[in-house]
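A.B. asks: What follows is a predicted structure for the sequence shown.
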Amino acid sequence: MYDVIVIGGGHAGVEAALVSARLNKKTILVTGNLKMVSFMPCNPSIGGPAKGTLVREIDALGGEMGRNTDKTCLQMKMLNKSKGPAVRALRAQSDKLEYPAEMLKTLEKQENLDLLEMYVKRLIVENNEVKGVELESGSFIQSKTVIITTGTFMEAKVLIGDKAIVQGPDDQKASVGLSSHLRELGHKTFRLKTGTPARIKRDSVDFSKMELSPGDDFAYSFSFEPEHLRILDKEWPCYLIHTKPETHDIINNNINKSSMYSGLVEGVGPRYCPSIETKLVRFKDKERHQLFIEPESASIDEVYLQGFSNSMPKEIQEEMVHSLPGLENAVISKYAYAIEYDAIDSKTLWPSLESKIVKNLFLAGQVNGTSGYEEAAAQGLMAGINASLKIEEKDPFILRRDEAYIGVLIDDLVTRGTSEPYRMLTSRAEFRLLLRHDNADLRLTDYGFNLGLISEKRYNNFNKKREDINSIISDLKTIFITPKREVTDYLTTHNLTNIKGKMPLYDLLKRPDINMNIIEDLFNYKFDTTKEALEQVEINIKYEGYIQKAIKEANKLKKEENIKIPQDIDYNQVQNLALEARSKLSEIKPLTISQANRISGVNPTDIQMLLIHLRKKL
């Protein structure tokens, strides 16, 4: 008897399995191919806008994705450095072969965790409560909870031109039967589509015709306590090119041969990462589209053509690739394809990611309608935590929208649902100034430690950083600067605005042209702390007004989060509630007034009627 069975070894599955095992739950990960755990069938990169913040949050809570990325990255850079801190994001180009290999080592070393190479056929369900799984071999495994993280494998079909093959990503076997079983149990499913571009032999590429896109010259890391820092002079380069008119002509002249536009595709594709055919159809006015040539691995002669996913026949793909600058003589090692798969209606889940239909069944990752490795890993972590808490009969761990992008992600899924592959975007977070890449540890490490996922040593280091930040901010309020000659000379020499009178360094740092380096230089003094702590000091002071405004708005949300809605409520008994609101509230079953307020079709008047009803029941 296991405490937790995790079905599927993708990014969601490994996080779920690791966290439940680390919480001392006897766990088994069941997946079709152990060598492909955490595999990257599409772009071998981690992070980017909003997604990078998800990875930092996973790390702050004790998850694995950040550490594994630091171990295996080929290149790393901070995006949007010239913009405000709310949209800055770290992105790493990972080694496609090393990433799963290192993750498998981590899984194999983890106590309380067994690994089984097998496909699951059905769940064992009694009285709407999951009791285990039935394997394709016909044998059974019993457990207290089950977490489904099947990614893009359920009833998967690979599509190239007019051909549809029942198959998972990268020639792996599709998961057949589990999807229909979930429908039998009452879960709605729908078809989604994603895709991947061609892979090119590196030695057939003429890089001299491309623009170099290097990584940053600073050793960033996703983990707040990295075990590995990359060696800057050994980074692998990326390159930038653009499509040409000839490329567009080839695609437009053969658009009816694409799986996307021939009628073969049933599922809805990702809006924010469209195929090249969709780009040309949707953005007809654009003369060219940006593409990146990115390394797949240090150990294989293969590069990835980012931005060029498609489902054209192979012979058309050859023409398309050869029309691009530097790829005139390119050799395609793997052709592009689209893939369709089944996902479940995420509105049938509680915010804990437990099914509302089958007790003790949790679902996480792309099976819930999301797109991307980072979104999957975040859900897997939360599902593993909540399955463990459910076994201990404790309240679920639910992050609010003002606490984490993870909170935004899951709330969007369970409250609003999705009809297309959901991608985490900074624009989805109304409190994005509070949910920054740089402060994920300050927001979430306390939770990770209290859950038992952060070691005491790491927690002590974190507390030292927090104390340093508070101490420096306090000092800057009490240390004053005056317009004496050496100060005005320094400011003038460095083309900085002079001061007119005595002022605290706290106020000086609010100026856009002043940073912590200047303050240290001006006073010939080095603060005894880390670069990350000084960054926090600077951001907190420079954006103080905006941050306080966001905190004030977040406090309103907290008040609504504290107003709980009984789960036995009959919305038909709530007077003056609109019919659409009755239907939506009955379907979603919100846990709080705050969640009810975010349901599409529920308006402020409906919320007031609901509040009146709840007060009468008190």
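C.D. replies: Arrived safely. Numbers count the residues shown, from 1 in each chain.

A.B. asks: C-alpha from now on. contacts and neighbour counts both.
C.D. replies: Will do.

A.B. asks: Give me the neighbour count for Arg443.
C.D. replies: Arg443 is flanked by 18 other residues according to other C-alpha atoms under 10 Å.

A.B. asks: my read: it touches Glu403, true?
C.D. replies: Yes: using C-alpha atoms under 8 Å, Arg443 and Glu403 qualify as a contacting pair, with a distance of 6.6 Å.

A.B. asks: mind listing what Ser208 touches?
C.D. replies: Contacts here follow C-alpha atoms under 8 Å, 6 or more residues apart in numbering; on that basis Ser208 touches Gly326.

A.B. asks: just the one 3 residues further on next, same as before
C.D. replies: In this structure, Glu211 makes contact with Tyr239, Leu240, Ile241, judged by C-alpha under 8 Å, 6+ apart.

A.B. asks: can you do 6 Å?
C.D. replies: Applying C-alpha atoms under 6 Å, 6 or more residues apart in numbering to Glu211 gives the contacts Tyr239, Leu240.

A.B. asks: And it, how close does it get to Asn517?
C.D. replies: Relative to Asn517, Glu211 is positioned 32 Å away (criterion: C-alpha to C-alpha, to the nearest Å).

A.B. asks: and the comparison structure, right after this:
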Amino acid sequence: MFEKEYDVIVVGGGHAGSEAAAAAANMGSKTLLVTMNLQNIAQMSCNPAMGGIAKGQIVREIDAMGGYSGIVSDTSAIQFKMLNKSKGPAMWSPRVQSDRMRFAEDWRMMLEQTENLDFYQEMVSGILSENGKITGVRTSLGLEIKGKSVVLTNGTFLNGLIHIGEKNFGGGRSGERAATGITADLVNLGFESGRMKTGTPPRVDGRSLDFSKMVEQPGDDIPAKFSYLDVTKPLTKQRSCHMTYTSPEVHNLLKEGFDRSPMFNGRIESVGPRYCPSIEDKINRFADKDRHQLFVEPEGWNTVEYYVNGFSTSLPEDVQYRALKSVAGFENVKFFRPGYAIEYDYFPPTQLQHTLETKLVEGLYFAGQINGTTGYEEAACQGLMAGINAALKVQEKEEFVLSRDEAYIGVLIDDLITKGTEEPYRMFTSRAEYRTLLRQDNADFRLTEKSYQLGLASAKRMARMESKKDSADAFVSFFRETSVNPEEINPVLEANNSASVKQSGKMFKIFARPNMTMEDMRKIESVEKYIQEHQLDHEVLEQTEIQVKYAGYIEKEKNNADKLHRLENLKIPSDFDYMKLKSMSMEAREKLNKIQPKTVSQASRVSGVSPADISVLLVYMGR
């Protein structure tokens, strides 16, 4: 039934598993994707959307690295929005509302067209290893499939337990059974495990809603797209979302069910996502607020199913229904299914290396919610990196790791490995100390060459990126080198309430003023002439404007990143005994001994390690 031995076996067909399988197969490794239901590949288990604050940057990075998430987000999009446009470009974050069914279908079709990739539908119930090295997986039918490496992307399925009020039952998500066996195998091998929870809102029938009582939330007037490739086009039509609010009446109705809520009566002890709380949690934590926003999101182009974003709950279904009926526009609501909470096993990610390979078992990789993260985008980028490194290991090539100044992906993995997480981890722009460098617009500049060297990005993609970069650099040089006289620029400056100039000067200095935009600069004849002669597109114009206006900030962050790299180059021996450093705090010694950081820079980011502790380490190492 199977190859004698696969290079990479990926367990789980969610966002992490799909990206892992695609990456490994595209790098030439013979890959098997094993999942419990092939109809649910890359299923959007929760909200029908990709991207958002910091998450949009991750999708752009996945695309630049040759992953599929950006392309599928474009082909299945029903609305596009660039969030945070009122702020600086480091905060701009693309987001699409997706057609849920088409998203999964497009993922399946792309995977089926990927060479070197086989599929098998069954539950994996255990892993096989010998002498601390992975050898394959065991299925629920008792089949043993041999593999040189294994990537576990089990999502919420490991011993998953669904809660609706006082009722609970095993399941990985609504309508699907939980996966059993793997946790026991890993614990027997010495892994530490824990429990986390997440939740989801009710899905409702859009025909029963009164949208005239809600605020319409349309997409951008000129929608962009996620993928840097030109295989997809921006949307020409879009579907709107809508916004409504809860009320004191809704809150009181919800409170009536608190004594039957598994979150409040102790039936759920595990920790849920801090930044995506349930509606009952919001009412409890923010008792001073008399209303909360609800976003009513369509699940596709043609379906009448809607997702009630902001109403995640595990309250009894009758309480959910009564409360939701009191929301404006929901007076006649009909449920497709109630909201629920789910508890599942995860494995603290401090047990991993930066490649996402486990420290205990060689050739075994973890990606996605098994590492304590939450979100499609966070899962997908881990899957991509695990798939890349599993393939590289089998091919006996050097490992691939992204640093904190190279990608949000690097920030996410470093946070997990170095600091661990005791609650579902979600990415934010505030977690990245170099976010001016890690913008959504320049992910291709940062990562395409790396992807090309790995064999993921095509020569065509590489050439397209280089052409865009050369065009933007040349246009920036044009502004640095070209002068403009007062007669031509002053009318533009005065129209923008900006101080006029008395003598000719370089355009770069004028353009760098806060209230000057590319549209303003195009009123200068020589600028417009340059754009037309060189046929510059929107991407190049945007890139040029950002590089001119934020040159000082970008340069400052690059200098800070260079200092970081000097510490990254200070390697710590793998068997270093921190307990002998008596001048270091006991907390620091214990945590460093457990995590065994590879560099001084990584050691400095371990929770509980102070600058004084790092000074002791540097002195000991002769620095």
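C.D. replies: That came in fine, so what should we check first? From a predicted model like this one, the values you see are computed outputs, not experimental measurements.

A.B. asks: For my notes, confirm Arg91 of the first structure occurs in a strand.
C.D. replies: Yes: checked against DSSP: H, G, I helix; E, B strand; the rest coil, Arg91 of the first structure lies within a strand.

A.B. asks: In the second structure, what residue corresponds to it?
C.D. replies: The criterion is TM-score structural alignment: under it, Arg91 of the first structure has Arg95 as its aligned partner in the second structure.

A.B. asks: Name the residues of whichever helix in the first structure runs longest that are buried.
C.D. replies: Secondary structure assigned by DSSP state H gives helix 456-478 as the longest helix of the first structure. Residues of helix 456-478 of the first structure classed as buried under the neighbour-count rule (16 or more other C-alpha atoms under 10 Å) are Phe462, Lys465, Asp468, Ile469, Ile472, Ile473, Leu476.

A.B. asks: can I get the residues you listed in a markdown table with distance to Gly132 of the first structure?
C.D. replies: Rendered in a markdown table, the data for the buried residues of helix 456-478 of the first structure read as follows (distance: C-alpha to C-alpha, whole Å):
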| residue | distance to Gly132 of the first structure |
| --- | --- |
| Phe462 | 39 |
| Lys465 | 44 |
| Asp468 | 49 |
| Ile469 | 48 |
| Ile472 | 53 |
| Ile473 | 53 |
| Leu476 | 58 |
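
A.B. asks: tell me which of those is nearest to Tyr490 of the first structure?
C.D. replies: The shortest approach to Tyr490 of the first structure among the buried residues of helix 456-478 of the first structure belongs to Leu476, at 19.1 Å (C-alpha to C-alpha).

A.B. asks: For the closest one, give me its contacts.
C.D. replies: Leu505, Tyr506.

A.B. asks: repeat that with 10 Å
C.D. replies: Counting by C-alpha atoms under 10 Å, 6 or more residues apart in numbering, Leu476 of the first structure makes contact with Pro504, Leu505, Tyr506, Asp507, Leu508, Leu509, Ile519, Val537, Ile541.

A.B. asks: so what corresponds to Asn253 of the first structure in the second structure?
C.D. replies: Looks like Asn253 of the first structure aligns to Glu256 there (TM-score structural alignment).

A.B. asks: Correction: the previous question concerned Asp570 of the first structure.
C.D. replies: Checking with TM-score structural alignment, Asp570 of the first structure has Asp577 as its match.

A.B. asks: Quick check, that match in contact with Leu592.
C.D. replies: Yes: in this structure, Asp577 of the second structure is within contact of Leu592 by C-alpha atoms under 10 Å, at 9.0 Å.

A.B. asks: Which one of the two is surrounded by more residues?
C.D. replies: Higher neighbour count among Asp577 of the second structure and Leu592: Leu592, with 23 against 12, using other C-alpha under 10 Å.

A.B. asks: From the centre of the first structure, point out the most distant residue.
C.D. replies: If you look at how far each residue of the first structure sits from its centre, by C-alpha atoms, centre = their mean, the farthest one is Arg485, at 51.5 Å.

A.B. asks: so where's the longest strand in the second structure?
C.D. replies: When the second structure is scanned for its longest strand (criterion: DSSP state E), the result is strand 144-152.

A.B. asks: Give me the mean deviation of that strand from the first structure.
C.D. replies: Taken against the first structure, strand 144-152 of the second structure registers an average deviation of 0.5 Å after superposition, with mean C-alpha distance after the TM-score superposition for the first structure.

A.B. asks: What's the first helix or strand after that strand?
C.D. replies: Secondary structure here is assigned by DSSP states H and E; on that basis, the next helix or strand after strand 144-152 of the second structure toward the C-terminus is strand 161-164.

A.B. asks: That following strand corresponds to what range in the first structure?
C.D. replies: Going by TM-score structural alignment, strand 161-164 of the second structure lines up with residues 157-160 of the first structure.

A.B. asks: same deal with stretch 192-208 of the second structure?
C.D. replies: Following TM-score structural alignment, the partner segment of stretch 192-208 of the second structure in the first structure covers residues 188-204.

A.B. asks: Buried residues of that stretch, list them for me.
C.D. replies: Using 16+ other C-alpha under 10 Å as the burial criterion, the residues of stretch 188-204 of the first structure that qualify are 188-202, 204.

A.B. asks: Give the buried residues for stretch 391-410 of the first structure.
C.D. replies: Judged by neighbour count (16+ other C-alpha under 10 Å), stretch 391-410 of the first structure contains these buried residues: 396-410.

A.B. asks: so how far is Ser314 of the second structure from the match of Asp570 of the first structure?
C.D. replies: Taking C-alpha to C-alpha as the measure, Asp577 of the second structure falls 47 Å from Ser314 of the second structure.

A.B. asks: same question, Val548 of the second structure
C.D. replies: Val548 of the second structure is 50 Å from Ser314 of the second structure, where distance means C-alpha to C-alpha.

A.B. asks: More neighbours: those two, which one.
C.D. replies: When neighbours are counted by other C-alpha under 10 Å, Ser314 comes out ahead of the other of Val548 of the second structure and Ser314, with 32 against 21.

A.B. asks: How about the contacts made by that one?
C.D. replies: In this structure, Ser314 of the second structure makes contact with 162-167, 198-202, 258, 260-263, 278-280, 320, 338-342, judged by C-alpha under 10 Å, 6+ apart.
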